[in-house]
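> sequence? don't have it. structure:
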């Protein structure tokens, strides 16, 4: 493979990176030039909600249960995403007489056991 073939093979990738960089710089520059700026006023550091100034505290405290539920959602969501490639390659493995059903069932079993453990521990209950 010579240099010309490498250049043509990676040209779409390089164009995409260049385009992403240009769009990033343009959006940041436009935001800086056209955005609402309040130099020397209290508006700059205040919370902004629908043009109405807030009366109370802008920093509300969230319960730890909220974060635990969010982390569990992300954890199980990422684990389910691992199932998608298996669905695409399952037919190829069957064509080559390779069974991937046992590893898939083990993965799903660990996932279900983790979910039952979280339910048993009460991690998904909002109030106790």
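Yes, it's here. For clarity, every value in this text was computed on a predicted model and none was experimentally measured.

> rest of the way, CA atoms for contacts and neighbours
Noted.

> centre of the chain versus the top helix by length along the chain, how much separation?
In the chain, taking DSSP state H as the definition, the longest helix is helix 3-34. Centre-to-centre, helix 3-34 and its host chain are 23 Å apart (C-alpha atoms, centre = their mean, to the nearest Å).

> what of stretch 78-88?
Centroid separation for stretch 78-88 versus its chain: 15 Å, with C-alpha atoms, centre = their mean.

> please apply the same query to stretch 79-93.
Mean-position distance between stretch 79-93 and its chain equals 20 Å (C-alpha atoms, centre = their mean).

> contacts for it next, please.
Residues from elsewhere that reach stretch 79-93 (C-alpha atoms under 8 Å, 6 or more residues apart in numbering): 99-100, 104, 111.

> do that again at 10 Å, thanks
Residues from elsewhere that reach stretch 79-93 (C-alpha atoms under 10 Å, 6 or more residues apart in numbering): 73-74, 95, 97-101, 104, 107-108, 111.

> alongside the first one, take a look at this:
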């Protein structure tokens, strides 16, 4: 038989998390309504992301280059995330780890140079 008393701290933690998250969401909304800060008008409800109303269908397809730039960003972002733990543990892993990381970095540089050469990063 499972002793359910072991789950009591987890349930208390979940209850506190739900109460605090609900408070952080609904308390500012309630305070705004009580103090009069919630006064929607046409200016507040207008487009604010780019400064002008959308003129195309929101379901239109993006250019493939947008996805390529996003993928390149993710690759180089993950590379930076991998470099720190590698550098910290380099004393224990030694030369094989250093050589492997240099091969990895050379592959990334070659891939970046290729993307640059074919014009994948150029916008028309």
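Great, that's in hand. In this text the structure is predicted, and so the values were computed from the model without any measurement.

> please state their TM-score.
The TM-score (TM-score structural alignment, normalised by the length of structure 2) is 0.58; 105 aligned residues with a C-alpha RMSD of 3.9 Å.

> before we move on, the earlier item: how about the contacts of stretch 79-93 of structure 1 in a markdown table, adding neighbour count and secondary structure?
Below are those laid out as a markdown table (neighbours: other C-alpha atoms under 10 Å; DSSP: H, G, I helix; E, B strand; the rest coil):
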| residue | neighbour count | secondary structure |
| --- | --- | --- |
| 73 | 12 | helix |
| 74 | 12 | helix |
| 95 | 10 | helix |
| 97 | 9 | coil |
| 98 | 11 | coil |
| 99 | 13 | coil |
| 100 | 13 | coil |
| 101 | 13 | helix |
| 104 | 13 | helix |
| 107 | 16 | helix |
| 108 | 15 | helix |
| 111 | 16 | helix |
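
> let me see the ranges of the helices in structure 2.
Counting by DSSP H, the helices of structure 2 are 8-35, 64-88, 90-93, 95-117.

> let's have these in TSV, adding distance to residue 53 of structure 2.
Output for the helices of structure 2, formatted as TSV (distance: least, C-alpha to C-alpha, whole Å):
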stretch	distance to residue 53 of structure 2
helix 8-35	27
helix 64-88	21
helix 90-93	52
helix 95-117	33
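
> what's the closest of those to residue 48 of structure 2?
With C-alpha to C-alpha as the criterion, residue 48 of structure 2 lies closest to helix 8-35 of the helices of structure 2, at 20.6 Å.

> quick one, what contacts the residue minimising distance to the centre of structure 1?
Geometric centre of structure 1, nearest residue: residue 74, 8.3 Å, by C-alpha atoms, centre = their mean. By C-alpha under 10 Å, 6+ apart, the contact list for residue 74 of structure 1 reads 68, 80.

> quick one: map it onto structure 2.
By TM-score structural alignment, residue 74 of structure 1 lines up with residue 74 in structure 2.

> measure that match to residue 88 of structure 2 for me?
From residue 74 of structure 2 across to residue 88 of structure 2, the span is 22 Å (C-alpha to C-alpha, to the nearest Å).

> same check, this time on residue 47 of structure 2
As judged by C-alpha to C-alpha, residue 47 of structure 2 and residue 88 of structure 2 stand 46 Å apart.
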